[in-house]
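# I would like the atomic coordinates for the input below:
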Amino acid sequence: PRVSRSSALASKATGYPIARVAAKIAIGRRLDEIPNRVTGKTLASFEPALDYCVVKIPRWPFDKFALGDRDVGSQMKATGEVMAIDRCFEAALQKAVRSLEFGKRTLLWEDSRWSKGEVDSYPLHPNDLRVWAITAALRRGATPEELSQRTGIDPWFIYKFQNIVDMERRLLSEPLKPELLWQAKRLGFSDEQIGTLADRLPEQLRRIRHEWHICPVYKMVDTCAAEFEAETPYFYSTYEKENEAEPLEGRKAVVIGSGPIRIGQG
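Next up is the predicted model:
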């Protein structure tokens, strides 16, 4: 057994302690002899069950190396990565895109210099702008079936992008009401994104959201999809009703992350 960067990511995504289990196997223990500390009831042979979606996006350095070849192929070009967790793909994707820390570049972003021809051609070529190009093409009337056929991307993913674009259109055209705001937050829209589309300042939007009692809750990454009772300090935020995070007693400390993983950190 061995532990690599990929297995560290898998461990983070599932809550399964791969490094600890690999060390136990290395000294001769079997999977059915290693207890799962998260649940206290299952063994390491119990396959992790997920009731959430994880999205990983590479972090390319083309904001610093603007003249570099942006096409993505078999050669390693990413200098880091981000990972986001939520209940659905749309929300996890939007979290991950914001976590890339390209300024304020959310999925609403489009390069003002893009011509119609570029918007039509960009989705065809794997590069660091493909996510935004697909969204831009959908805004201009391209259909998921058409984009799937032209790009070779499974239509399931394109339809998820379409769900995000459809919500953008609703926020632009419909009055902002509690149900609409709730649905937008469920799809991963930030207060700033919703404010931009609904013509509100982020501070106003946040105040309205609190008045309507639309607040995030925290769900546990427990390796068993809540099938067993679990105890782990690993949570993700989402917009649902039930909160699984119990307040701790005594003094608390907040550790601020440094953003997306990049080469040279550590």
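# every contact and neighbour count from this point should use C-alpha atoms.
Noted.
# mind listing the helices for the stretch 51-200 of the chain?
Under the criterion DSSP state H, counting those that start in this stretch, the stretch 51-200 of the chain contains helices at 89-99, 116-121, 130-139, 144-151, 155-173, 178-186, 191-198.
# can you give me the buried ones in the one helix or strand residue 6 maps to?
Taking DSSP states H and E as the criterion, residue 6 maps to helix 5-14. By neighbour count on 16 or more other C-alpha atoms under 10 Å, the buried set for helix 5-14 is 9, 11-14.
# try stretch 64-82
Residues 70, 77-78, 80-82 are the ones in stretch 64-82 that count as buried (16+ other C-alpha under 10 Å).
# one more, please, to line up against the first structure:
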Amino acid sequence: MAIDINKVLLLGGGPTSIGHENELDAAAFERLIALRKTGAQIIYVDDNPFSVTSEEIQPANVYVQQVNFKNVVNIIEKEQPDAIMATTGGLNAMQIAWQLSESGVLSANNVTLLGIKPADLRKVIDNQKLRDLLTEISEKVIASKIVADDSEAMDFVREVGFPVIVKPISASHDTSRFICNNTDELEDALDVSFKRTYIKRCSIEQSIVGYKEIEMVGVRDTNGNKMLITGLEDMDPIGIHSGDSIIFAPTQTLINEEYQALRTATFRIMDALNVTGTCHVQFAQSRTDSNYFVTKVSPFFTRNTLLAAKATGYPLTYVSSFLELGYTFTEIKLPTKYSKYLPFMEPTMDHVLVRIPLWPFRDINDVDQHLNTLMKSVGSTIGIGRTVEEAIIKSMHSSQFSPRDILPSVSKVDDDDVINQLIHPLASRILILMEALRRGFSVDELSELTRIDRFYFYKLNQLLRAQDYVINNPMSPHSVQVGHKYGFGDGMLAELWNVNISEITRMNRNTKQPVTYKEIEPSAGEFIEATNIFTAAMNLKMKVNHFPAKQP
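You can find the predicted model right below:
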């Protein structure tokens, strides 16, 4: 049954920073559209100078202030809202919601926390309580301990051995995770972490570096009905922060049994936490068997929650807003552009999305550019295609890598440096992976060195083969078709063949291959929708045969 709310306080995500991007503001804007349909008055607090959401609310109802405990308390006491929505404000907003509950501010002012009950939120914020809950529902967790000093940390290491991961317990430094392989690295990590934590506690856990990182995004209503939006797979293994990894949606290398096990685990966790709305769960999946660990539970909007929504075209923020208000899936009416789609239909994808991070290293030269558990990217690009290869090329085309080259070359890097970067990756790692394939490294060798699944090397090798075929067969209609199939745009083909792009356009007309736009919607073409979200593609009416070349 829906909650009767006349005034709701919406917490913003704050200004953009590393690990804290403007997707949260986009989610808050979509939430605003949904909440307006309820007739409730919306009070918004945020200090994001570029917030679109704040511009769409009456100025008298907008507080341009830092989203912190003190400011939110003052707003609650002044405005007296019926409820507070914190899930689109990220981890910081959820931390504040927990503090409001623990301090008695919510109960004293009769404010309802939407999305998750305060008692269940505490299980998420308190690492030990979350571990106890996961153990209670038979979900595997990594050996971990909260420590107050170096001595307690060393006692833990003596029990589990190196490597271990150290991270401060701090909402504002969620991305700081340090892999420690020896005592010296542990001492350095503890020194930094204790300075960053606001309660002088650090979490230290057993390392599972090398496992696959899989992410699941689900939604749940008050009746316990659940649905998976999609699964996401990081190309890079655990040990590289998800924000710095190339991510694929849907998952690419899981067998069905593994996928279903993680889907079931996600639902079990959502039930245990009584979540209404969205929940993002991250897993470490073994590469050799079906074992997995739960690594993180986020019953709020995250960067990758919103990536899942973008990948599928599912109106996740809109639906989640009503779910948090107490509506069930069957009671939610989607916007008219989803003419036949129903909120309780699990999305189906007929395309692949790839996200490639962007880094600030061109402007900040004197920092360590190695990728590890500390997030360093400041944004990302996405590519969407019918195949993994097409999506990769489209994403690279928009990234920091030269947009005028098919596959930018790093051929001047010597062999020793290539091997070093395979083991200790930099931001340009996808180029190094391709260069290693060019130099004859086998797929098995590369997978062993990088802990990246063989599947991705076969896909990257297909791109190299496609490039070679296009280069060696200039101005051929079949080469154009091959290029289009693998995501090479007309400008890229023209650059390779050193001709004017009008020549490629003419060839497209002659072979009746016009540019078309594929709709991103959650039914994979089952229904005719009007989501207004499209990706460019070539209309390949002729079957493109594989180019004649040997497999590696």
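# closest to residue 113 of structure 1 among the buried residues of helix 5-14 of structure 1?
The shortest gap between residue 113 of structure 1 and any of the buried residues of helix 5-14 of structure 1 belongs to residue 9, at 36.0 Å (C-alpha to C-alpha).
# ok so, going back, ranking the helices of the stretch 51-200 of structure 1 by burial, who's on top?
For the helices of the stretch 51-200 of structure 1, the largest average neighbour count (mean count of other C-alpha atoms under 10 Å) is found in helix 89-99, namely a mean of 22.
# which part of structure 2 lines up with the helix holding residue 6 of structure 1?
Under TM-score structural alignment, helix 5-14 of structure 1 corresponds to residues 303-312 of structure 2.
# how big is the offset of the matching stretch relative to structure 1?
Mean deviation of stretch 303-312 of structure 2 relative to structure 1 after superposition (mean C-alpha distance after the TM-score superposition for structure 1): 2.0 Å.
# pull the residues that contact that stretch.
Residues from elsewhere that reach stretch 303-312 of structure 2 (C-alpha atoms under 8 Å, 6 or more residues apart in numbering): 20-21, 23-24, 27, 217, 229-232, 249, 279-280, 315-316, 347-349, 352-353, 520-522.
# which of those fall in helices?
Using DSSP state H, the members of the contacts of stretch 303-312 of structure 2 that fall within helices are 23-24, 27, 316.
# quick one: the helices of the stretch 51-200 of structure 1 as JSON lines, columns for distance to residue 108 of structure 1 too.
Putting the helices of the stretch 51-200 of structure 1 into JSON lines (distance: least, C-alpha to C-alpha, whole Å) gives the following:
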{"stretch": "helix 89-99", "distance to residue 108 of structure 1": "10"}
{"stretch": "helix 116-121", "distance to residue 108 of structure 1": "14"}
{"stretch": "helix 130-139", "distance to residue 108 of structure 1": "8"}
{"stretch": "helix 144-151", "distance to residue 108 of structure 1": "18"}
{"stretch": "helix 155-173", "distance to residue 108 of structure 1": "9"}
{"stretch": "helix 178-186", "distance to residue 108 of structure 1": "14"}
{"stretch": "helix 191-198", "distance to residue 108 of structure 1": "7"}
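# closest to residue 209 of structure 1 out of those?
Closest approach to residue 209 of structure 1 among the helices of the stretch 51-200 of structure 1 is made by helix 178-186 (7.7 Å; C-alpha to C-alpha).
# find me the equivalent region of the closest one in structure 2.
The aligned range for helix 178-186 of structure 1 is 477-485, by TM-score structural alignment.
# next, the mean deviation of that stretch compared to structure 1.
Averaged out, stretch 477-485 of structure 2 is 1.2 Å away (mean C-alpha distance after the TM-score superposition for structure 1).
# what does that stretch contact?
Here stretch 477-485 of structure 2 has contacts from 390, 466-467, 469-470, 473, 489, 493, 504, 507, 511, 538, 540, 544, 546-547, using C-alpha under 8 Å, 6+ apart.
# give me that answer again for 10 Å
385-387, 389-390, 406, 463, 466-467, 469-474, 476, 487-490, 492-493, 504, 507-508, 510-511, 513, 537-547 (C-alpha atoms under 10 Å, 6 or more residues apart in numbering).
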